[in-house]
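**Student:** no FASTA, just this:
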């Protein structure tokens, strides 16, 4: 199997200049480049650039995947919206790390699966389904950071006695972008559900009402209102809403609760959930198997009752099928004989059936294909056996 790699970068907060696009073109002649993105895939070569460098210089989001099991997501946010210390609290390993570049914080998240047997993603839609989670993080929703920490737990990069960081609300109610994020990075569902047990419900979270916002805006100094409007008119208002909501103190989420569980407790809880799920699956499969067997037994009893009404007609049908000398008809004859055998056993006519089948085999002793089928069905034992 040939190699396959897919790279996608997106500029969100500002468009790329013509000069920057030319710089990207100098690196890749095949790349699909626009003022907002760079996309390319490779089957033999590789990108002749460092994605970390491109994230620092040009882009706000990056997705990478390879057919040997590597997946990667990088997100860049202004440090004014994502405290570097907060990012470092959650991004604590190789699977999830963070670093500061100028006025930005960059998250770098990895997933590896050397088995390579997972369901393949539709590359062109993957990053688009995840990118909105960046805006949620910018608005103060720390669930993405907690998911990043869980990646480190899942990769067993932390001591089992290490305590979890603050648990944000809504882990059991992930948004669509966060679900895509978790699925793309192969976050274990049992681990996530275990973690969500200590997460408050978003039902307790209320976005600020229009009346509350209006009252708060009226109290803002005129100079601050003027500054916000000027920023908006100058096109510098990409994160203005998130900044104002942070200042308001409402936002779309409630405060995180202090984490009190250890890594070992979370892993043990995930293992317990996995075991229980496997047991439930086994019970469902056993119940379904029993249902199928009962249905098959009922159907067979009905066939036997029909045969019992005129068994001689069934033996005549066997003879007609054999007379065709066709393999498919031989199979049908064997199936009918199997039911006749079961009928004989049910109605106490085993000896009579054995006599009839012995006579039939003698009559067709020169038909090895038929005799082989009868022997494999347990209806006949050859003298050579």
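**Tutor:** Received, thanks. Quick caveat, the model's predicted, so the values are computed rather than measured.
**Student:** drop to CA atoms for contacts and neighbour counts, all remaining ones
**Tutor:** Noted.
**Student:** Would you agree residue 240 is in contact with residue 228?
**Tutor:** Yes: assessed by Cα atoms under 8 Å, residue 240 is found in contact with residue 228 at 7.4 Å.
**Student:** if I look at residue 336, how far off is residue 371?
**Tutor:** 15 Å (Cα to Cα, to the nearest Å).
**Student:** Can you pick out the residue with more neighbours from those two?
**Tutor:** residue 371 (22 against 19; other Cα atoms under 10 Å).
**Student:** My reading is that that one lies in a helix. Confirm?
**Tutor:** Yes: if the criterion is DSSP: H, G, I helix; E, B strand; the rest coil, then residue 371 is within a helix.
**Student:** what sits against it?
**Tutor:** 361, 364, 365, 380 (Cα atoms under 8 Å, 6 or more residues apart in numbering).
**Student:** excluding its backbone neighbours, what's nearest residue 108?
**Tutor:** residue 74 (4.6 Å; Cα to Cα, 6 or more residues apart in numbering).
**Student:** name the helices or strands packed onto the strand or helix carrying that neighbour?
**Tutor:** In the assignment (DSSP states H and E), residue 74 maps to strand 70-78. Applying 3 or more Cα pairs under 8 Å, 6 or more residues apart in numbering; DSSP states H and E, we find strand 70-78 packed against strand 61-66, strand 104-112, helix 132-138.
**Student:** how near is residue 351 to residue 73?
**Tutor:** 73 Å.
**Student:** More neighbours: the two, which one.
**Tutor:** residue 73 (23 against 10).
**Student:** was I right about the more buried one contacting residue 55?
**Tutor:** No: judged on Cα under 8 Å, residue 73 makes no contact with residue 55 at a distance of 11.1 Å.
**Student:** want to compare, so here's the second one:
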């Protein structure tokens, strides 16, 4: 398993008697605002020990991907396993916890070799062929409550059947190919995101335009009533009334433009300006609104 740790300075594997100790500490991972004290991750990461005992070494593939991401390995380095996916919940959580590039993980999971299935009959034959001493040892440890005895038994059965589950079979892709695939995944996602944002903007603009047209049509249907409302709002002699009158005049101008009656609109607007010329605040608002939208 040590070849899987080449180029990785944040994971070490050492022996302590019959036990292998894997120490993983990636101090450079940046914490975000949603970071917790780690208690929320423990349950999701717990299956790793059982998976390792059962012969699933894909955890080491993720560590290798970490070295690929940090440029600890050259582009010509061959992936250590012939297959990686499909991604399990525990593997996904590990990658997220240690900040491994999700696009690189997806690139690695794109291709995998299916693990040969172990039939119940084949497993039964292997277990039946075990010595009495082996069976007694396994049952005693099961009785004593060892939590991972079932995983160890499955690994033992697979070994005796010659089945290698996510083990060190030779891979075919290089680190450079995985980096390229990760970039392609990232670009594709960004393109989809940009297209969605553009579609949302177009839809919002269309909705805004539909609402504007509906309002203008409503103003047009009011006919003379709209002009009377303009006069009524002006006579309120306050800022709110002046603003509403100016806005309504802008809508009337748009309606006239659509109908081809701008000349008539201009005459009526000229009359309003003359009648209310002494209302300087209204004329000022009328001028300001005309400059910010179109000439009034």
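**Tutor:** Structure received. Just so we're clear, the structure is a prediction, and the values are computed from it rather than from any experiment.
**Student:** What's the TM-score once they're superposed?
**Tutor:** Aligned and superposed, the two chains score 0.81 in TM-score terms (TM-score structural alignment, normalised by the length of the second structure); 287 aligned residues with a Cα RMSD of 3.1 Å.
**Student:** What lines up with residue 238 of the first structure in the second structure?
**Tutor:** With TM-score structural alignment defining the correspondence, residue 238 of the first structure maps onto residue 147 in the second structure.
**Student:** How much space separates that match from residue 46 of the second structure?
**Tutor:** Distance from residue 147 of the second structure to residue 46 of the second structure, by Cα to Cα: 12 Å.
**Student:** Stretch 177-193 of the second structure aligns to what range in the first structure?
**Tutor:** Using TM-score structural alignment, stretch 177-193 of the second structure pairs with 265-281 in the first structure.
**Student:** ok, average deviation of the matching stretch from the second structure?
**Tutor:** Taken against the second structure, stretch 265-281 of the first structure registers an average deviation of 1.6 Å after superposition, with mean Cα distance after the TM-score superposition for the first structure.
**Student:** and that stretch, how far out from the chain's middle?
**Tutor:** 18 Å (Cα atoms, centre = their mean, to the nearest Å).
**Student:** Same question for stretch 125-142 of the second structure.
**Tutor:** 48 Å.
**Student:** Contact partners for the residue most central in space within the second structure?
**Tutor:** In the second structure, the centroid-proximal residue (Cα atoms, centre = their mean) is residue 189; its distance is 8.9 Å. With contacts defined as Cα under 8 Å, 6+ apart, residue 189 of the second structure has no neighbours.
**Student:** Report the separation between it and residue 178 of the second structure.
**Tutor:** From residue 189 of the second structure to residue 178 of the second structure the distance is 16 Å (Cα to Cα).
**Student:** and residue 14 of the second structure, that one's in a strand?
**Tutor:** Yes: the assignment for residue 14 of the second structure is a strand, going by three-state DSSP.
**Student:** OK, contacts around whichever residue in the second structure pairs up with residue 131 of the first structure?
**Tutor:** Superposed on the second structure with TM-score structural alignment, residue 131 of the first structure falls opposite residue 46. Applying Cα under 8 Å, 6+ apart to residue 46 of the second structure gives the contacts residue 90.
**Student:** The one 4 residues further on too?
**Tutor:** Residue 50 of the second structure makes contact with 148, 151, 152 under the criterion Cα under 8 Å, 6+ apart.
**Student:** My read is that the last one contacts residue 54, right?
**Tutor:** Yes: at 5.6 Å, residue 152 of the second structure counts as touching residue 54 under the criterion of Cα under 8 Å.
**Student:** Those two: who's more crowded?
**Tutor:** Neighbours of residue 152 of the second structure and residue 54, each counted by other Cα under 10 Å, are more numerous for residue 54; the result is 23 against 18.
**Student:** which residues does the more buried one contact?
**Tutor:** Residue 54 of the second structure neighbours (Cα under 8 Å, 6+ apart): 151, 152, 153, 154, 155.
**Student:** For the fourth one, pull up the helix or strand it's in.
**Tutor:** The reference is to residue 154 of the second structure. Going by DSSP H and E, residue 154 of the second structure is in helix 149-161.
**Student:** Next secondary structure element downstream of that helix?
**Tutor:** Downstream of helix 149-161 of the second structure (by DSSP H and E), the next one is helix 175-222.
**Student:** quick one on the thing from earlier: relative to the second structure, which residues correspond to the strand holding residue 74 of the first structure?
**Tutor:** Against the second structure, strand 70-78 of the first structure falls on no residues (TM-score structural alignment).
**Student:** ok, and what's touching that strand?
**Tutor:** 55, 59-65, 103-114, 134, 138, 184-185.
**Student:** Tell me the gap between that strand and the middle of its chain.
**Tutor:** Distance, centroid of strand 70-78 of the first structure to centroid of chain: 19 Å (Cα atoms, centre = their mean).
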